[in-house]
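In: 3D model of this:
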Amino acid sequence: MSLPPPAGPGPKYAAAESEILDRRHGPYGEVALRRQGGRLQIIANGCFLMDTSDGRSERLLVRAARTELLRVGPPARAPRLLIGGLGVGFSLIEAAAEPSWGRISVVEREEAVIDWHRSGPLGSLSARALADPRTELLHADLLDQLRGRARPLPDGGYDALCLDIDNGPDWTVTEGNDALYSPAGLAACAAALAPGGVLAVWSARPSPNFEEAMRNSGFSGVRTEEVAVVRGVPDAVHLAVKPA
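Out: Predicted coordinates:
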């Protein structure tokens, strides 16, 4: 996810006509898929969440988690990955392009987003990744899955959790999403991870307070990687390891 530039990267962006392709009302409010120029955008409760224009930071989320897992010491089996949030699909696409991952589980609570990938416009991006036999798409709330309420956790836990929920820890636009970034949410992440597993969290901006919260929750090796954007503060990926 990323915040849109105030006026777009240029006059063409600002002048592009927009079209609502679908709009749904669900338990978490309104979610819409919009086309503007050549981009597809997801809008939640009237607030821009993400689009198909870039995806560098969403891809980094998965790539950095794998690099950190290799540094710590990968498990003997193929590592199991859980991606929190399907979005426009960039994180899943990055994961499916890497043959070393084992099971790739993606949790998405918005049924509309799943539909837009399975039978809608976003399928042009994600169809191959969704068809990968390692991919498992779960329609559930992420915290429910972390606690094993949606589907039982794999034996021994996940080896990497890549979370791309809302706009990250400092600003959530959907009620309830901030619970994921609370001490209880971080405890659920730790419980779902295998010893030595990696937690990677996407954020619309670097968050020193969230880094401290990760340390206070018992994670080690906390660090942040940044991705420059056209305007404003950079996107960030916060990384941490569950001690073995």
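In: switch to C-alpha atoms for all contacts and neighbour counts from now on
Out: Will do.
In: mind checking how far the residue positioned nearest the centre of the chain is from residue 21?
Out: The geometric centre of the chain, computed from its C-alpha atoms, lies nearest to residue 164 (CA atoms, centre = their mean), at 2.2 Å. The gap separating residue 164 from residue 21 is 23 Å, by CA to CA, to the nearest Å.
In: How about residue 96?
Out: When distances are taken as CA to CA, residue 96 and residue 21 turn out to be 27 Å apart.
In: which one of the two has more residues nearby?
Out: Ranked by neighbour count (other CA atoms under 10 Å), residue 96 and residue 21 place residue 96 first, with 23 against 14.
In: what sits against the nearest residue to the more buried one once chain neighbours are set aside?
Out: Take residue 96 and drop its neighbours on the chain: the residue closest to it by CA to CA, 6 or more residues apart in numbering is residue 129, 5.4 Å away. Taking CA atoms under 8 Å, 6 or more residues apart in numbering, we find residue 129 in contact with 92, 93, 96, 97, 135.
In: Next, the structure of the following sequence, for comparison with the previous one:
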Amino acid sequence: MVPWELIDTATVPGGGGEMRLMRRGHEFIIWLGPIALMGSRAGQSEEVLARLGCAGAAGAAAPRVLIGGLGMGFTLRETLKLLGPGAAVTVAELVPAVVAWARGPLAAVHAGSLDDPRVAIHEGDVGALIRRAAAGGAAPRYDAVLLDVDNGPDGLTRQGNDALYTARGLDAAFAALRPGGTLAVWASEPDERFTARLKRAGFAVDVATPRAHGKRGIRHVVWVARRGS
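Out: From the prediction side, this is the model:
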């Protein structure tokens, strides 16, 4: 069997620990301590995140989409397939090394998606962009916000991510969306308390459980929270 090879490491800002990019042949995995955050062979549920989250935006002439977390780029690539040439997609990635990996050892996995003229990369906290849009002014609101910044609404990789999933954070996400817009959130496991918080924030909520890979892979969770028109 081909052994795993360490390609690079990166520190998550805010005391989030160390990420390790590993390769075995053509397969890649990003680890955080003992937890496998993402792999290049298991992005099916992230593609579902994009399809469900962008279902309403796909019909707009110039939709604006915010993606929290670049990862292996599954969500971004699927979003670009769904949207037309007038779209504007911002990807917020907190860890600069993840962007560097996308342009370096993971370039084949990302398949040129970062060079798409519709894409802008923001190296920083997605929560700051959400709050900016929620405050109004010059910051435009979004047709869809897709969040895949953790293994769920519990701030696993960085304690600061907890703020995205609190009542206050969800109120900001609601305000950051245009009427009819969608907040979609990926997680590794169900969380009924988070579903309840979404509803209290004013969203109409559906919960999907797509598989990570193929027809027998483990199931993940995607919350689809819609702001009324």
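In: what's the TM between chain one and chain two?
Out: Overall, the chain-to-chain superposition scores 0.87 on the TM-score scale (TM-score structural alignment, normalised by the length of the second structure); 221 aligned residues with a CA RMSD of 2.3 Å.
In: Just the helices from the first structure, written as ranges.
Out: With DSSP state H applied, the first structure shows helices at 11-15, 56-72, 90-96, 111-118, 123-131, 142-146, 183-192, 208-216, listed in chain order.
In: Deepest in the core, which of those helices is it.
Out: Mean neighbour count, computed with mean count of other CA atoms under 10 Å, is highest for helix 90-96 among the helices of the first structure, reaching a mean of 23.
In: and that helix, what other elements does it pack with?
Out: Taking 3 or more CA pairs under 8 Å, 6 or more residues apart in numbering; DSSP states H and E as the contact definition, the neighbouring helices and strands of helix 90-96 of the first structure are helix 56-72, strand 104-108, helix 123-131.
In: Grab the two from the contacts of residue 129 of the first structure that are most spread out in space.
Out: Comparing all pairs in the contacts of residue 129 of the first structure by CA to CA, the longest separation belongs to 97 and 135, at 11.4 Å.
In: measure the aligned partner of the residue nearest to the centre of the first structure in the second structure to residue 174 of the second structure for me?
Out: Residue correspondence, TM-score structural alignment: residue 164 of the first structure in this structure matches residue 148 in the second structure. Computed with CA to CA, the distance linking residue 148 of the second structure and residue 174 of the second structure is 17 Å.
In: Same check on residue 107 of the second structure?
Out: Computed as CA to CA, the residue 107 of the second structure to residue 174 of the second structure distance reads 34 Å.
In: Same question for residue 201 of the second structure.
Out: In this structure, residue 201 of the second structure and residue 174 of the second structure are separated by 7 Å, where distance is defined by CA to CA.
In: And residue 88 of the second structure, by the same measure?
Out: Where residue 174 of the second structure is concerned, residue 88 of the second structure sits at a distance of 19 Å (CA to CA).
In: before we move on, what about residue 151 of the second structure?
Out: For residue 151 of the second structure relative to residue 174 of the second structure (CA to CA), the value is 21 Å.
In: How about residue 185 of the second structure?
Out: Computed with CA to CA, the distance linking residue 185 of the second structure and residue 174 of the second structure is 13 Å.
In: With residue 132 of the second structure instead?
Out: Here the distance between residue 132 of the second structure and residue 174 of the second structure works out to 12 Å (CA to CA).
In: now swap in residue 199 of the second structure and tell me
Out: Distance from residue 199 of the second structure to residue 174 of the second structure, by CA to CA: 11 Å.
In: What residues in the first structure pair up with the top strand by length along the second structure?
Out: The strand of greatest length in the second structure, counted in residues with DSSP state E as the criterion, is given as strand 177-187. Per the alignment by TM-score structural alignment, strand 177-187 of the second structure matches residues 193-203 in the first structure.
In: still on that earlier bit, how close does the longest strand of the second structure sit to the first structure?
Out: Aligned to the first structure and superposed, strand 177-187 of the second structure gives a mean residue distance of 0.8 Å (mean CA distance after the TM-score superposition for the first structure).
In: Against which helices or strands is that strand packed?
Out: The criterion is 3+ CA pairs under 8 Å, 6+ apart, and the helices and strands that strand 177-187 of the second structure contacts are helix 44-53, strand 142-147, strand 221-226.
In: of all those, which lies closest to residue 63 of the second structure?
Out: Evaluated with CA to CA, these place strand 142-147 nearest to residue 63 of the second structure, the distance being 6.0 Å.
In: would you turn the helices and strands packed on helix 90-96 of the first structure into CSV with distance to residue 184 of the first structure?
Out: Below are those laid out as CSV (distance: least, CA to CA, whole Å):
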stretch, distance to residue 184 of the first structure
helix 56-72, 22
strand 104-108, 19
helix 123-131, 31
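In: Ok, which of the ones you listed comes nearest residue 221 of the first structure?
Out: Shortest distance between residue 221 of the first structure and these, using CA to CA, is found for helix 56-72: 9.6 Å.
In: Tell me the helices and strands packed up against the closest one.
Out: Based on contacts counted as 3+ CA pairs under 8 Å, 6+ apart, the elements that helix 56-72 of the first structure packs against are helix 90-96, strand 158-163, strand 193-203, strand 235-241.
In: any idea of the angle the third one forms with strand 235-241?
Out: If I follow you right, that is strand 193-203 of the first structure. On the basis of axes from the mean of the first three to the mean of the last three CA atoms, to 10 degrees, strand 193-203 of the first structure is oriented at 170 degrees to strand 235-241.
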